[in-house]
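Novice: fold the following, please.
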Amino acid sequence: MQSQKDNSVFFISMAVTAATVLWGIISPASFDAAAKGLFGFLIEYFGWGYMLAMNIFVLFPILLCMSRFGKLRLGEPGSKPEFSNISWFAMLFSAGMGVGLVFYGVGEPVFHFMTPPFGAAAGSAKAAEDALRTTFFHWGLHPWAGYAVIALCLAYFQYRKGAPGLMSSMFLPVLGQKGNSSVLGKTIDILAIFATIAGLATSLGLGTLQINSGLKYLFDMPQNVTLQLVIIAALAFIYTGTAVTGIERGIKFISNLNLFLACLLSMALFFIGPTMAIVESLMTGLGDYLSNVVNQSFHMAPYGGEYKGWLGGWTLYYWAWWIAWAPFVGSFIARISRGRTIREFVSGVLVVPALGSFTWFAIFGTSGLNLEVTGVAKIAEKVAADISVGVFEVYKYYPLGGVMSVIMVALISTFFITSANSGTFVLSMYSTQGDMNPPKVRMGIWGILMAALAFVLLMSGGLQSLQIASIAAAAPFAVIMVVACWCLWKALVKDEATFAELAD
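Specialist: Predicted coordinates:
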């Protein structure tokens, strides 16, 4: 384990992040070109790697769940979970999906409906079915599988082996007991911090823009720097404050509120929207997903064509983004999952959230598609121009749309707060040698730094470039996560004789 005086990971990661941000501020054009060039190279030559890695991440926890290790507890034998199932699910769902559900809930199905990836006629009934199936694929098992792999590996080594809450702890079978302080171990931890702070800062900045757009859309408020600074400051105050108060109080409270608002809005639209179409779309989409998930999980474009460009801009982009978020989301899920069996963990982290995502997209996606198919309204052009306004466009054509739009702005805010406060907590763990209850001062520092970073990049126009750079960093993490799966299996087999649960 690293010495308490060894802050090298903290200082090096801060230096790398600062250098990256300075590059984006001083020379945004070259930074943007470099980030896009690197990502384009990875999509062209490592796209198969992203696809294969994500498939491994889906299979590994499922096989582990079904194996003899399924009833093994992530903690001491007989230990109980810290949180109720509802609070646990609320925290992991809020941290894992974030505002993406709102951002893409209407926009992605409508986009695929107008530009079908699989040859159906644009605007046809078949295009609508394909659009929902594709969206289910992007938000189904695969994103949660990446989180599950990181969380499983970390939880086992933290709670069964007493390792610190660091990304390098997953590699104890390879690096040994002093692996956290090795050069390779520190490099892994630095990559994790960079990926986390870059992803969170870009999300905070882009979320500020979306909230500003929502306020403009609803109340005709101005879209300017002053209001955006106020939004960032308000969000930072709330997410830092809830992080400082701890998981048991602030983070759990906001996550429960977030889940309540999400359920309220989805159920309201279900009953006042095209209810029967939503039910039928959910059933059809789920059936299409199960029938095609294997084929689509390996479907590349070896001979080029239009599908190759679509694959790089959607599926492979998503896969890289989920991998980039896996370190922080996985670490947070591991922190809140102590005492659960592997079987309970996989069901809760992999299956239940995927079903929740399917339901969300069936409700909001079908409500948008129904307007287009029936000719009630044409929202596709506005969605194509700004995908984030899709849900507000849909609400215009349903009863109580104005009220639900206001609640939706509140939900967007709570989604960002839950992602940011869990990220602040994880960054504090990473930078205090894996302390499972990091100092409040360190959490306050990270919260303020994230807000300042988001604002500076928002003003300099470097947010999108930093997002692409953080996604490009997913390539080495894909390899790291595959190795982590092997390390966990190796440790389980080696320690099998000591597991009292397996003897019952």
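
Novice: make it CA atoms for all contacts and neighbour counts henceforth
Specialist: Noted.

Novice: so which residues make contact with stretch 217-229?
Specialist: 208-209, 212-213, 215-216, 402, 405-406, 455, 459 (CA atoms under 8 Å, 6 or more residues apart in numbering).

Novice: run this one through as well so I can compare:
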Amino acid sequence: MGKYKVFIISVAIAAIFIAWGLIAPKNLAAVTKVIDSFILNELGWFYLLSATGFLAFAIFLIFSKYGNIRLGKQEEKPEYSYLTWFAFLFTAGMGIGLVFWGVAEPVYHYFDPPIAVPETAQAAGEAMRYSFFHWGLHPWAIYTIVALAIAYFTFRKGESGVLSSSFRPLIGDRVEGWIGTVINVIVVFATIFGVATSLGFGAAQISGGLNHLVPAVGDYSPYMVQLIVIFVVTILFMVSSQTGLNRGIRHLSRINIVLATLLMLLVLILGPTSYLLGVFTQTLGSYIQNLPGMSFRLDVYNPETNWVEGWTIFYWAWWISWAPFVGSFIARVSKGRTIREFVIGVLAVPALYGALWFSVFGGTGIYFQREGIADINGMMADHGMEIALFGLLEQFPLGTFLSVIALLLIASFFITSADSATVVLGIQSTDGDLNPSNVVKFVWGLIISASAAILLLNQEGLGALQTAAIIAALPFTVIMIVLIFSMVKSFRREIIPARQPKKR
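Specialist: Here you go, the predicted structure:
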């Protein structure tokens, strides 16, 4: 099978999963729920310790001598400007998720906080702090580990772009054998379910937005509308994927940043501006102050709440399942940067943007709720979390216009996430080919969309997507831990260049 061994094996297993979902959906649901319950009840501590350990290692790299190592030849310059690089990071990292949860999560936490009394000022502060926590440094640290390993071993050590090559310092040439194949197949499946989760959220939100703007859409089954959305967007991202990284994804990434920033600025200006900037400032300080405690918090003394399992553990698992995809993509566009520059950029810039996003959208949602301007929570209870953003936007003078921008943004994120995923899956399943063939990308595009559709239709919708992400993340968490030891072993063999002084 040679170059396409991982591709053939992975496609065959993916086809079996899709067939299982079509032929015996109830059995698939029952099996995955049993596995999911075991992971949440017995291994939640493992996810918490792992995610926090990844963050600690990333911070260590910033201040260590290893930060001077360049991802490529020591004199090599970055391939992309900071603006383009950040656009790639933001688009691949969590674009759809920010739009979906930006209003819904803080408002939900306000009515169901982890500790505080619901619907109080303390609950509002806690809701914002945990939103920052779930979308802040921890997820980007997870992405950093995988992206750094791939970029370092590919551009510095001349290895192929597959993740298994990053284990050569530990297992030598066995990365070319069955161990490497197993690692790469796990990478592929974590990517499929991580991306399918996001595409499911995106399809549900586009469906909810269309229903909000065009009430006649509500006459049809929501699942049917979501299927149509997935079908249409699949065609669009398949067309985009044929144009390559430097055309389709690059231009769409810039469009995403412009649309997202425009929407955020309009809500900030039209909303309670001073209040929202105060929310950002206060919550940022509270987040930093409480970060250690939140990083290790479980419901061990109050297990019946299941709050941490339902939110924090799910998020850490989701980010880990996304890490092969996002890490591979970030690595692909980060050649020429030093490890220090890379880690600071991947950790800080997207986390700060996400914090501002939640301050604007989540802060406005809680403000409207507390002031009696709009019952966002009631809308979510009646129509699902996917309607929260549109329920908020309709309160503004330009509500319909803002909702149209939001729909375009979600669709654009949908396309770029799926487009990027086909590139990454192509790289990881064709022995590191940085420019996989259009046929390979086409096949992976169909599999991602089919997986999202199967999970949405046959296993209680969005809850099934969360279950798939949690299960897919478990084996990859182990791979990430071993990956750190492999990187450190290789770093120790480096001749570390001196840190270059800044030119005056």
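
Novice: re the thing from before, now tabulate the contacts of stretch 217-229 of structure 1 in TSV and tack on neighbour count.
Specialist: TSV is the format used below for the contacts of stretch 217-229 of structure 1 (neighbours: other CA atoms under 10 Å):
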residue	neighbour count
Thr208	25
Leu209	20
Asn212	21
Ser213	20
Leu215	17
Lys216	13
Gly402	15
Ser405	22
Val406	15
Phe455	23
Met459	14
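
Novice: closest to Leu355 of structure 1 among the residues you listed?
Specialist: For these, the minimum distance to Leu355 of structure 1 (CA to CA) is 24.2 Å, reached by Ser405.

Novice: wait, what's in contact with the counterpart of that closest one in structure 2?
Specialist: Residue pairing (TM-score structural alignment): Ser405 of structure 1 is matched to Ser403 of structure 2. Ser403 of structure 2 sits next to 209, 213, 390, 393-394 when contact means CA under 8 Å, 6+ apart.

Novice: filter these to the buried ones?
Specialist: Neighbour counting by 16 or more other CA atoms under 10 Å classes 209, 390, 393-394 among the contacts of Ser403 of structure 2 as buried.

Novice: filter these down to the ones in helices?
Specialist: Those of the buried ones among the contacts of Ser403 of structure 2 mapping onto helices are 209, 390, 393, per DSSP state H.

Novice: mind giving me TSV with those and columns for distance to Lys5 of structure 2?
Specialist: Output for those, formatted as TSV (distance: CA to CA, whole Å):
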residue	distance to Lys5 of structure 2
Gly209	41
Phe390	45
Leu393	49
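
Novice: mean distance, the lengthiest helix in structure 1 to its aligned residues in structure 2?
Specialist: For structure 1, the longest helix by residue count, based on DSSP H, is helix 28-66. Superposed on structure 2, helix 28-66 of structure 1 shows a mean distance to its aligned partners of 1.0 Å (mean CA distance after the TM-score superposition for structure 1).

Novice: equivalent analysis for stretch 315-330 of structure 1, please.
Specialist: Stretch 315-330 of structure 1 sits 0.7 Å off on average (mean CA distance after the TM-score superposition for structure 1).

Novice: structure 2: matching residues for that stretch?
Specialist: Using TM-score structural alignment, the residues of structure 2 aligned to stretch 315-330 of structure 1 are 312-327.

Novice: and that stretch, how far out from the chain middle?
Specialist: 6 Å (CA atoms, centre = their mean, to the nearest Å).

Novice: contact partners of that stretch?
Specialist: For stretch 312-327 of structure 2, the surrounding residues in contact (CA under 8 Å, 6+ apart) are 40, 44, 47-48, 51, 92-93, 134, 138-139, 142-148, 150, 187-188, 190-191, 193-195, 421, 424-425, 466, 469-474, 476-477.

Novice: Ala147 of structure 2 matches what in structure 1?
Specialist: Using TM-score structural alignment, Ala147 of structure 2 sits opposite Ala151 in structure 1.

Novice: count of neighbours near the equivalent of Pro274 of structure 1 over in structure 2?
Specialist: In structure 2, the residue matched to Pro274 of structure 1 (TM-score structural alignment) is Pro272. If you count neighbours by other CA atoms under 10 Å, Pro272 of structure 2 ends up with 15.

Novice: can you tell me the closest non-neighbouring residue to Pro272 of structure 2?
Specialist: The shortest distance from Pro272 of structure 2 to any non-neighbouring residue, by CA to CA, 6 or more residues apart in numbering, is to Thr364 (7.2 Å).
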